[in-house]
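Colleague: model the following, please.
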Amino acid sequence: MNKLRAIPAALACLFFAGAGNAMAEDYNPSWYIGGSIHAAETDEIFGAGNRGYGVGLRLGKPLSESWDAQINTNYTRASDNGKRYQQNALGIDLLYLFSRSTVRPYLVMGIAANRDRSNAGLKSGDSTSPAASGGVGVQLSLNDQWSAQAEWRKVHGYLHGNDFGFSQASNSHLSVGLNYSFDKPKVAARTVSFAPTPPPEPVMVQAPPPAPAPAPPPPVYQKITLSATELFAFDSAVLSTPQPKLDDIANALNANMQINQVVITGYADRLGSDKYNLNLSEQRANSVKSYLNNKGVATQRLNAIGKGESNPVVVCNNKKRVDLIACLEPNRRVEIEQFTVEQRVR
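Modeller: Below is the predicted model:
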């Protein structure tokens, strides 16, 4: 079993490498089913050696971006010179996933009811008892509905009041298998580019022909639109500097005191949770509001709100995270009336 003991170390290296690069991403809330095979290091106290093999079946459900629950059943068998040991287990596991990207390292903890049976002479017996387990694993996304799962765990049983003559025993399992999600992940709105929209040219309105009492021409306004790329870094609500266009907006508002109720609306893309995106969009809108306020625009003239990932501009289906982040840029924005403020030009 020396080789079996060395494999968890390799699995742990993959676990920590994946955890170090983990980033939050949308998860598929669909139920999934999976099967596995495993090699087991069984407790020699059962009298049938310490090498076993088995199969397993699990039914899982993502609970959040970080947690999965799994109901599982396993069968393990070991034999040595005619002595045979078998274990049937039915349990519930909780998985804490460090990522929802392609490589998903996780920690697992669980409880189970184990039925242990052995025909090894004085150590023969048949007992059903509680057990606790813990370990590490990693899931590898293969496509929208299929994923591979590898896991090492330690299972410790409490065999009180049994036929074996001992009260505790431990087995180790190293398993590999496949999972199938019943539903495909939902596709949310995405963006394609993040080029700022140039301000439209001023519209000049010619005065009407002279009249006995000519009415003054209506004022003409220019709408100024900014994109979020010019304001913030990815996943940040801290304004970069300098901000010449925001300075122009502040000057226009200070020069036109009749412009009131300027609405500043922040948006985020779909990466991350709804609550996180809503908070980030509110922080971005308030950063712009604070900047304009520091430039002399009265607070009561400005209203900052966040709308999270609502009202997306574009839709993306990129599989690679780097491409997906670039594609989603237009949805990460702050708007002042579409990032607009009216500036009187006449």
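Colleague: CA atoms for contacts and neighbours, from now on please.
Modeller: Noted.
Colleague: let me know the next secondary structure element after the longest helix along the chain.
Modeller: Criterion DSSP state H: the longest helix present in the chain is helix 274-294. Following helix 274-294 in sequence order, the next helix or strand is strand 302-306 (DSSP states H and E).
Colleague: beyond that next one, next helix or strand please.
Modeller: Heading C-terminal from strand 302-306 (DSSP H and E), you reach helix 321-327.
Colleague: buried residues in that next one?
Modeller: Using 16 or more other Cα atoms under 10 Å as the test for burial, helix 321-327 gives 324, 325, 326, 327.
Colleague: residue ranges of the helices in the chain, please?
Modeller: Taking DSSP H as the test, the helices found in the chain are 2-20, 244-255, 274-294, 321-327.
Colleague: out of those helices, which one sits most buried?
Modeller: Comparing the helices of the chain on average neighbours per residue, with mean count of other Cα atoms under 10 Å, the densest one is helix 274-294 at a mean of 20.
Colleague: now do it: which elements does it pack against?
Modeller: helix 244-255, strand 262-266, strand 302-306, strand 334-336 (3 or more Cα pairs under 8 Å, 6 or more residues apart in numbering; DSSP states H and E).
Colleague: residue contacts, residue 88?
Modeller: Going by Cα atoms under 8 Å, 6 or more residues apart in numbering, residue 88 touches 73, 74, 75, 76, 114, 115, 116.
Colleague: which residues are in contact with the nearest residue to the fourth one once chain neighbours are set aside?
Modeller: With Cα to Cα, 6 or more residues apart in numbering as the criterion, residue 76 has its nearest non-adjacent residue at 4.2 Å, and that residue is residue 54. In this structure, residue 54 makes contact with 37, 38, 39, 40, 74, 75, 76, 77, judged by Cα under 8 Å, 6+ apart.
Colleague: tell me the angle the longest helix of the chain makes with strand 302-306.
Modeller: 160 degrees (axes from the mean of the first three to the mean of the last three Cα atoms, to 10 degrees).
Colleague: got the angle for helix 274-294 vs helix 244-255?
Modeller: Using the same axes, to 10 degrees: helix 274-294 against helix 244-255 is 60 degrees.
Colleague: follow-up on the earlier one: select from the contacts of residue 88 every entry located in strands.
Modeller: 73, 74, 75, 76, 114, 115, 116 (DSSP state E).
Colleague: please, where are all the strands along the stretch 1-150 of the chain?
Modeller: 32-41, 51-62, 67-80, 83-97, 103-118, 125-141, 146-158 (DSSP state E, counting those that start in this stretch).
Colleague: let's see this one next to it:
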Amino acid sequence: MNTTLPGYVEVAVIGGGPAGAVAARMLAQLGVTVALLEAGQHHPLVGETLPPAVRPVLDRLGLRATVEAEGYLPSVGSWSAWGDAEPWGRDFIYSYFGHGWHLDRRRFDALLREAARAAGARLVTGASVMASAPLAGGGFSLALADGREITARIVLDASGRGASFARQRGVRRQTLDRMVALVGHVVRRAGADEEPAASLVEATAEGWWYSAPLPQDRLVVVFMTDSDIAREIGTSTEGWLDRLSAAPHTGARALRYGAGLAGPPVIVPAASGRLERFGDVDWLAIGDAAATRDPLSSEGILIAMESGLDAAEAAARALRGVRDALPAAAERREAGWREYLALHDQYYDMEQRWPDARFWQRRRSRTLQAAE
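Modeller: I've put the predicted structure just below:
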């Protein structure tokens, strides 16, 4: 692995998650000099499912065969007890793209970073960007925590929810809700029947549950709720199991599969939110740095990868003199956010079983509120 920090690159990508790694690989494939600055901090990772629609993205990156060779667990469908007590959904056997995958996220993210390095991107680990400053002739100077510096004509901020570079530019973050995820991993019981490799979503009065099998003989079981409700539950196994008892389908799945939790539940931020603006003529926020969406869609990784591709192509055009290339990409993010808000309201309006529960009241759409 090359950890030497160059003095100058055409594009610096801050953050080595899916958005940043995909952008760096694509830029390198386009012949752009690029550094992928990976801080190396290991935060809990919740998104573990790649939907079938990721295949065209993998094809554009030249990575479909690489991902298929990893032996990830095929994702064969998605089911929801949402708006009704009985689950409904679809099998991916009917999908045009075939099945998706349930991932080992750390392994998958490392695969994407290595793919960027193999394409020619300079992968610099332990590179935490602490400060940045615009240069008189255009571009930015980036100061790392260890005292090193790098300059770049364009910066792509893929630093996650913290959006560190955008915040250094004075851009604030707007939050839509207070969602958090209480994440538990159920260890597979010896002799347990093989659990269907499908995701399951189940609504309850205080939030909703997500579960899916993982390649490591574990079932991830996540309770999505608001931070104030989560504080009342706490992170004890007992409180988490008490809420699980209100989700009959998810609870039954965990009992069939498991021999207990691998450890106490972990709370992970999951709020929807966005930056006030997504970029300028010489920088662009991508992935979670730009916007975070409700995990209900189960497409967070795909959206991050798509944003990385789009940003790379926009940055390459900007380097060729197309001044509005990055602002146009920012406008595409604005349009995507508007579409997301409409879908968010549509999905939450489907669930009407607990109209007086605070979790669901907070998610009543503007359309329903105006009708009253």
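Colleague: please state their TM-score.
Modeller: In this superposition the chains share a TM-score of 0.21, using TM-score structural alignment, normalised by the length of the first structure; 127 aligned residues with a Cα RMSD of 6.9 Å.
Colleague: thinking again about what came up before, out of the strands of the stretch 1-150 of the first structure, the one nearest residue 304 of the first structure is which?
Modeller: strand 67-80 (33.8 Å; Cα to Cα).
Colleague: show me which residues of the closest one are buried.
Modeller: By neighbour count with 16+ other Cα under 10 Å, strand 67-80 of the first structure contains the buried residues 67-79.
Colleague: TSV for these, including distance to residue 287 of the first structure?
Modeller: Listed next are these as TSV, based on distance: Cα to Cα, whole Å:
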residue	distance to residue 287 of the first structure
67	33
68	36
69	39
70	43
71	46
72	49
73	53
74	54
75	58
76	59
77	63
78	64
79	68
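Colleague: closest one of those to residue 2 of the first structure?
Modeller: residue 78 (16.4 Å).
Colleague: residues in contact with the spatially closest residue to that closest one that is not a sequence neighbour?
Modeller: In this structure, residue 78 of the first structure finds its nearest non-sequential neighbour in residue 52, 4.1 Å apart by Cα to Cα, 6+ apart. Counting by Cα under 8 Å, 6+ apart, residue 52 of the first structure makes contact with 39, 40, 41, 42, 76, 77, 78, 79.
Colleague: so what's the residue count around residue 265 of the first structure?
Modeller: As a burial measure, residue 265 of the first structure scores 25 neighbours (other Cα atoms under 10 Å).
Colleague: close enough to count as contact, it and residue 305?
Modeller: Yes. In terms of Cα atoms under 8 Å, residue 265 of the first structure counts as a neighbour of residue 305; the distance is 5.0 Å.
Colleague: any shared contact partners between those two?
Modeller: 281, 282, 285.
Colleague: thinking again about what came up before, export the helices and strands packed on helix 274-294 of the first structure to CSV and append columns for distance to residue 154 of the first structure.
Modeller: CSV is the format used below for those (distance: least, Cα to Cα, whole Å):
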stretch, distance to residue 154 of the first structure
helix 244-255, 59
strand 262-266, 48
strand 302-306, 47
strand 334-336, 50
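Colleague: which among those is found nearest to residue 109 of the first structure?
Modeller: With Cα to Cα as the criterion, residue 109 of the first structure lies closest to strand 302-306 of those, at 38.2 Å.
Colleague: just the angle between that closest one and strand 262-266, please?
Modeller: 20 degrees.
Colleague: buried sites along strand 302-306 of the first structure?
Modeller: 302, 303, 304, 305, 306.
Colleague: just give me the neighbour total for the closest residue to the first one other than its chain neighbours.
Modeller: By that I understand residue 302 of the first structure. Residue nearest to residue 302 of the first structure in three dimensions, not counting chain neighbours: residue 262, with 5.0 Å by Cα to Cα, 6+ apart. Burial of residue 262 of the first structure is recorded as 18 neighbouring residues (other Cα under 10 Å).
Colleague: shouldn't residue 249 of the first structure be in contact with residue 341?
Modeller: Yes. Taking contacts as Cα under 8 Å, residue 249 of the first structure lies within contact range of residue 341: 6.7 Å.
Colleague: need the overlap of contacts for those two.
Modeller: residue 224.
Colleague: ok, then the element right after whichever strand or helix holds residue 37 of the second structure?
Modeller: Residue 37 of the second structure is part of strand 34-38 when elements are defined by DSSP H and E. The first helix or strand that comes after strand 34-38 of the second structure along the chain, using DSSP H and E, is strand 49-50.
Colleague: give the other helices and strands that that following strand contacts.
Modeller: Using 3+ Cα pairs under 8 Å, 6+ apart, strand 49-50 of the second structure sits against strand 100-102, helix 300-319.
Colleague: can you name every helix or strand that the longest one contacts?
Modeller: Packed against helix 300-319 of the second structure, as judged by 3+ Cα pairs under 8 Å, 6+ apart, are the following elements: helix 18-29, strand 49-50, helix 325-349.
Colleague: roughly how far apart are the closest residue to residue 222 of the first structure other than its chain neighbours and residue 83 of the first structure?
Modeller: Of all residues beyond its chain neighbours, the one nearest residue 222 of the first structure is residue 343 (5.3 Å), with distances taken as Cα to Cα, 6+ apart. Going from residue 343 of the first structure to residue 83 of the first structure by Cα to Cα, to the nearest Å gives 90 Å.
Colleague: try residue 326 of the first structure
Modeller: When distance is defined by Cα to Cα, residue 326 of the first structure is 61 Å away from residue 83 of the first structure.
Colleague: can you check residue 55 of the first structure too?
Modeller: From residue 55 of the first structure to residue 83 of the first structure the distance is 20 Å (Cα to Cα).
Colleague: over to residue 51 of the first structure?
Modeller: 12 Å.
Colleague: more crowded one of those two?
Modeller: Using other Cα under 10 Å as the criterion, residue 51 of the first structure and residue 83 rank with residue 51 on top: 19 against 16.
Colleague: what about the helices in the second structure?
Modeller: Counting by DSSP H, the helices of the second structure are 18-29, 55-61, 64-69, 105-119, 164-168, 227-233, 237-244, 248-257, 300-319, 325-349, 358-361, 366-371.
Colleague: and the angle for the first one with helix 300-319?
Modeller: Compare the direction of helix 18-29 of the second structure with that of helix 300-319 by the same axes, to 10 degrees and you get 40 degrees.
Colleague: with the longest one instead?
Modeller: Regarding helix 325-349 of the second structure and helix 300-319, their directions subtend 160 degrees when assessed with the same axes, to 10 degrees.
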